[in-house]
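Asker: Dropping a prediction and its sequence here:
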Amino acid sequence: MLSTATPMLRLASASPRRRELLTSIGVSVEVAPAHIDESCRDDESPEDLVTRLAREKAEAGHGHGALPTLGADTVVVCDGEIFGKPRDESHARRMLSALSGRAHRVMSAVAVIGPRGTLECRVATQVYMREIAAAEMAAYWATGEPRDKAGGYAVQGRAAVFVERLEGSYSAVVGLPLFETAQLLRAQGIALWDGVEAVS
């Protein structure tokens, strides 16, 4: 159930997962999706791309009121290639085939615009997947879950059965690194559920 409390933060994302993660740490949000061009620039590294997109989303969502604004982005990287959201079933299966039986990186970046300007962080997590059979990929696509997920899978959903383990932040793979995000929010004067004073 979503919080009906007065919003403390503007979330520049339509992602229900990010909204739920913020609610879980006591932050009520006003959802204001930012629509930006998410294309990778020439010679732009995955690290630079995910950080830039988080910042641009926060900037696009800011300025419509006094609330601090959070933008975030997540990318899946395998062999230096950025895996975005699948265009169709064939694309999703190609990505899952590349991830099958090996490790890949998931990078999430967060930008929060508030009284202290723009504060940012980026988190990388190593995800290890078991071998995924072609029939499993087809069945997974049929669930509808992979369609709007970076890398063509959702670690918090049915694809959990494909993930052997991860090294780093689980919430970052879902879409928002909560430990680091909490630090940014406190620095911008936003109190969390625990009542700890914001960072001075």
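Answerer: Looks like it came in fine. Residues are numbered from 1 along each chain as shown.

Asker: use CA for all of it now, contacts and neighbours both
Answerer: Fine.

Asker: Now the lengthiest helix in the chain: buried residues?
Answerer: Secondary structure of the chain read by DSSP state H shows that its longest helix is helix 46-61. For helix 46-61, the neighbour count (16 or more other Cα atoms under 10 Å) marks 46-47, 49-61 as buried.

Asker: Enumerate residues external to it that contact any of its residues.
Answerer: Applying Cα atoms under 8 Å, 6 or more residues apart in numbering, the contact partners of helix 46-61 are 10-13, 32-36, 38, 40-41, 69-75, 77, 80, 82, 107-113, 120-122.

Asker: Just the buried ones from the residues you listed, in ChimeraX syntax?
Answerer: The ChimeraX command for the buried members of those (criterion: 16+ other Cα under 10 Å) is given here:
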select :10,11,12,13,32,33,34,69,70,71,72,73,74,75,77,82,107,108,109,110,111,112,113,120,121,122
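
Asker: Against that first model, consider the following:
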Amino acid sequence: MIYLASASPRRQELLRQLGVEFEVMPSNILEVRQAGESPADYVLRVARDKAQFVARLVRERGLPVFPVLGADTEVVLDGEILGKPENAAHGMAILRRLAGRTHEVLSAICVWNREREYSALNTSHVTFRPLTPTEIEQYWKTGEPVGKAGAYAIQGRAATFIAKLEGSYSGVMGLPLYELDDILRKTEAGGA
């Protein structure tokens, strides 16, 4: 059993895929990049902050002590974190920037287990085929890009945009399962 410091349906789906029992306890922390912070350092810190926040809640509320999983995923193009779309114009602008280009998807996880931290970072490279303005507009109108890092969901209609993926499909979805399984095995083994 773990606490998931996220309300993401995609992360929940991936945990179910692994057969991991979990309780959702969103962290609701403010996600703001610090001056001079690299994209990799940022996603690792946000994942850690989420896990620490929920670990404190668990202690304060006297809940059963289980590992806490925090995660963060960001789409990075030319060293810039693109974030989630603020509105339709921003979302379509992000998609125009990604079209015909290769970008990075950084997916960090942090598991807190009885005051011990286990972190991992997965980096994937995703290449979009060229997209027409009509395709971008039609995709936006599906509602799928709303609230998604980089304004797309690999597990949805945007799968047709992806010409090449080097890395972790689950990491691009928001939870790198290989790294998570490795950490969970370590925590079950008493921190080996």
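Answerer: Cool, the structure landed. Everything numeric in this text was worked out from a predicted model, so none of it was measured.

Asker: How about the contacts made by the most centrally placed residue in the first structure?
Answerer: Residue closest to the average C-alpha location in the first structure (Cα atoms, centre = their mean): G175, at 2.3 Å. By Cα under 8 Å, 6+ apart, the contact set of G175 of the first structure is 17-18, 72-74, 108.

Asker: do that again at 7 Å, thanks
Answerer: 17-18, 74, 108 (Cα atoms under 7 Å, 6 or more residues apart in numbering).

Asker: which of those sit farthest apart?
Answerer: Greatest spatial distance among the contacts of G175 of the first structure (Cα to Cα): R17 and S108, at 13.3 Å.

Asker: K84 of the second structure contacts G147, correct?
Answerer: Yes - between K84 of the second structure and G147 a contact is recorded at 5.6 Å, counting by Cα atoms under 7 Å.

Asker: These two: which has the busier surroundings?
Answerer: Legend: neighbour count by other Cα atoms under 10 Å for K84 of the second structure and G147, higher for K84 (19 against 16).

Asker: since we're on F66 of the second structure, how many residues are nearby?
Answerer: Counted with other Cα under 10 Å, F66 of the second structure comes out at 16.

Asker: So it, which state does it fall into?
Answerer: What DSSP: H, G, I helix; E, B strand; the rest coil gives for F66 of the second structure is coil.

Asker: Now do it against V58 of the second structure, distance only.
Answerer: Applying Cα to Cα, to the nearest Å, the value for F66 of the second structure to V58 of the second structure is 9 Å.

Asker: How much space separates the equivalent of the residue nearest to the centre of the first structure over in the second structure from V43 of the second structure?
Answerer: In the second structure, G175 of the first structure lines up with G174, judged by TM-score structural alignment. Per Cα to Cα, G174 of the second structure is found 11 Å from V43 of the second structure.

Asker: Same question for W112 of the second structure.
Answerer: The gap separating W112 of the second structure from V43 of the second structure is 16 Å, by Cα to Cα.

Asker: residue contacts, the residue nearest to D79 of the first structure when sequence neighbours are not counted?
Answerer: Spatial nearest neighbour of D79 of the first structure, chain neighbours left out: H104 (7.8 Å); criterion: Cα to Cα, 6 or more residues apart in numbering. Counting by Cα under 7 Å, 6+ apart, H104 of the first structure makes contact with 77-78, 126-128.

Asker: again, only using 6 Å
Answerer: Counting by Cα atoms under 6 Å, 6 or more residues apart in numbering, H104 of the first structure touches 78, 126-127.

Asker: ditto for F162 of the first structure
Answerer: Counted by Cα under 6 Å, 6+ apart, F162 of the first structure has contacts 129-130.

Asker: If we use 10 Å, what do you get?
Answerer: 96, 99-101, 128-132, 136, 153, 155 (Cα atoms under 10 Å, 6 or more residues apart in numbering).

Asker: any idea where the helices of the second structure begin and end?
Answerer: 9-18, 39-61, 88-98, 133-141, 169-173, 177-188.

Asker: Give the aligned range of the first one in the first structure.
Answerer: For helix 9-18 of the second structure, the aligned range in the first structure is residues 16-25, judged by TM-score structural alignment.
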